[in-house]
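Engineer: with the input below, show me the fold.
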Amino acid sequence: MDIRIDDLQGSAIQALLQTHLNAMYEHSPPESVHALDLEALRHPSITFWTAWDNHELLGCGALKQLSADHAELKSMRTASAHVRKGVARVILRHIESAARVKGIQRISLETGPHAPFAAAQKLYMSEGFVECGPFANYVLDPYSLFMTKALL
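Structural biologist: Take a look at the predicted model:
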């Protein structure tokens, strides 16, 4: 698996991100969707990675720098043909490693608390994330589950 920083220009990643956004809106009301669109993901505070097997896109993930030592995990998505093959775990560990190099001491995330997000919750818990309260500009929301992990 080749994981690399992506410029979000390719049609494959654009399609995967649209699938991601569509799923978020399918399972949460618009005011509770915190997934970022293509333009928002191009913000200088965000580093975006894609995972590839030759020319086939496997998945993606991003890290949004919130402060000098705190970042947010964003846009974690596995291509449907590669779900349950460990792609997300490899991407997550790659992002954590890159965060440590940047001096990040904590990564937080927001996901859904309901059944459609169960696989994501299970992954994050198995990688050491624990539930926490809202962070950054988030507020309590019945459609949000907040998690965090201290990077050692």
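Engineer: all contacts plus neighbour counts: C-alpha atoms, from now on.
Structural biologist: Fine.
Engineer: now the helix of greatest length in the chain: buried residues?
Structural biologist: The single longest helix within the chain, with elements called by DSSP state H, is helix 11-27. Under the neighbour-count criterion of 16 or more other CA atoms under 10 Å, helix 11-27 has Ile13, Leu16, Leu17, His20, Leu21, Met24, His27 buried.
Engineer: ok, now stretch 122-142?
Structural biologist: Buried positions in stretch 122-142, judged by neighbour count with 16+ other CA under 10 Å: Tyr124, Phe129, Glu131, Pro134, Phe135.
Engineer: now, these that are in helices?
Structural biologist: Going by DSSP H, the helices hold Tyr124 from the buried residues of stretch 122-142.
Engineer: now do the strands in the protein.
Structural biologist: 2-5, 46-53, 56-65, 70-78, 106-111, 130-132, 145-150 (DSSP state E).
Engineer: would JSON lines of those with distance to Ile95 be doable?
Structural biologist: Formatted as JSON lines, the strands of the chain follow (distance: least, CA to CA, whole Å):
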{"stretch": "strand 2-5", "distance to Ile95": "10"}
{"stretch": "strand 46-53", "distance to Ile95": "8"}
{"stretch": "strand 56-65", "distance to Ile95": "7"}
{"stretch": "strand 70-78", "distance to Ile95": "8"}
{"stretch": "strand 106-111", "distance to Ile95": "10"}
{"stretch": "strand 130-132", "distance to Ile95": "17"}
{"stretch": "strand 145-150", "distance to Ile95": "13"}
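Engineer: second chain to compare with the first, below:
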Amino acid sequence: MYTLIRTSSENPDFQKLVNQLDQNLAKKNGDSNDFFAQHNKIDLIKNVVLAYDKEVVVGCGAMKSYDASSMEIKRMFVLPQMRSKGIATSILNELETWAKALKYERCIMETGAKMPEAISVYKKNGYSVTPNYEPYINISDSICFEKLLDA
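Structural biologist: Here you go, the predicted structure:
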């Protein structure tokens, strides 16, 4: 059983996981990593969900307002040894519940074409591939998704 908490980007556990995420992405993205990194800053993110296994943080996700009706899901990460246990789905569901409570109508997200595990999680959770949105328009390594939130 995992415990989810809502917090902000000021949480040190979130910052620790994001550091690991960034190291992982730098390896996978290679030369294109600088482009993606500039759009993944975590300062001032008010909506963060952390997953804990007992007292140990094992996963995270965040969201920020993209426009008046859309929240953008950001910084989804689960420790490699904890994957395939439903943690990412739990975090995503909590972010969606929070977005609905804040009166947003949809969630959008971007992931890299080299991230098959992430793509699989998003599709499994009802996200549809959509045309790339700013700032990912014409970025061939990006795949964008959206999910309409039920009222």
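Engineer: and the buried residues of stretch 122-142 of the first structure as CSV, adding distance to Met1 of the first structure?
Structural biologist: Converted to CSV, these look like this (distance: CA to CA, whole Å):
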residue, distance to Met1 of the first structure
Tyr124, 20
Phe129, 24
Glu131, 30
Pro134, 33
Phe135, 32
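Engineer: hmm, Trp54 of the second structure is touching Tyr2, no?
Structural biologist: One correction, residue 54 of the second structure is Lys, not Trp. Yes - using CA atoms under 8 Å, Lys54 of the second structure is in contact with Tyr2, at 7.2 Å.
Engineer: who has more neighbours, those two?
Structural biologist: In this view Lys54 of the second structure and Tyr2 are compared by other CA atoms under 10 Å, and Tyr2 has more residues nearby, 18 against 10.
Engineer: show the contacting residues for that one.
Structural biologist: Ala51, Tyr52, Asp53, Lys54, Ile87 (CA atoms under 8 Å, 6 or more residues apart in numbering).
Engineer: relative orientation of the longest helix of the first structure and strand 106-111 in degrees?
Structural biologist: Inter-element angle recorded for helix 11-27 of the first structure and strand 106-111: 60 degrees (by axes from the mean of the first three to the mean of the last three CA atoms, to 10 degrees).
Engineer: now, of the contacts of Tyr2 of the second structure, which are buried?
Structural biologist: By 16+ other CA under 10 Å, those give Ala51, Tyr52, Ile87 as buried.
Engineer: now those as TSV including distance to Leu95 of the second structure?
Structural biologist: Formatted as TSV, those follow (distance: CA to CA, whole Å):
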residue	distance to Leu95 of the second structure
Ala51	12
Tyr52	15
Ile87	12
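Engineer: circling back to that earlier point, Val33 of the first structure: which of the buried residues of helix 11-27 of the first structure is nearest?
Structural biologist: Met24 (6.2 Å; CA to CA).
Engineer: grab the nearest non-local neighbour of that closest one.
Structural biologist: Nearest residue to Met24 of the first structure in three dimensions, chain neighbours excluded: Val33, at 6.2 Å (CA to CA, 6 or more residues apart in numbering).
Engineer: that neighbour and Leu57 of the first structure: what is the separation?
Structural biologist: As judged by CA to CA, to the nearest Å, Val33 of the first structure and Leu57 of the first structure stand 24 Å apart.
Engineer: list the contacts of the residue in the first structure sticking out farthest from the centre.
Structural biologist: Most distant residue from the mean C-alpha position of the first structure: Asn54, 22.3 Å away (CA atoms, centre = their mean). Residues counted as contacts of Asn54 of the first structure (CA under 8 Å, 6+ apart) are Asp2.
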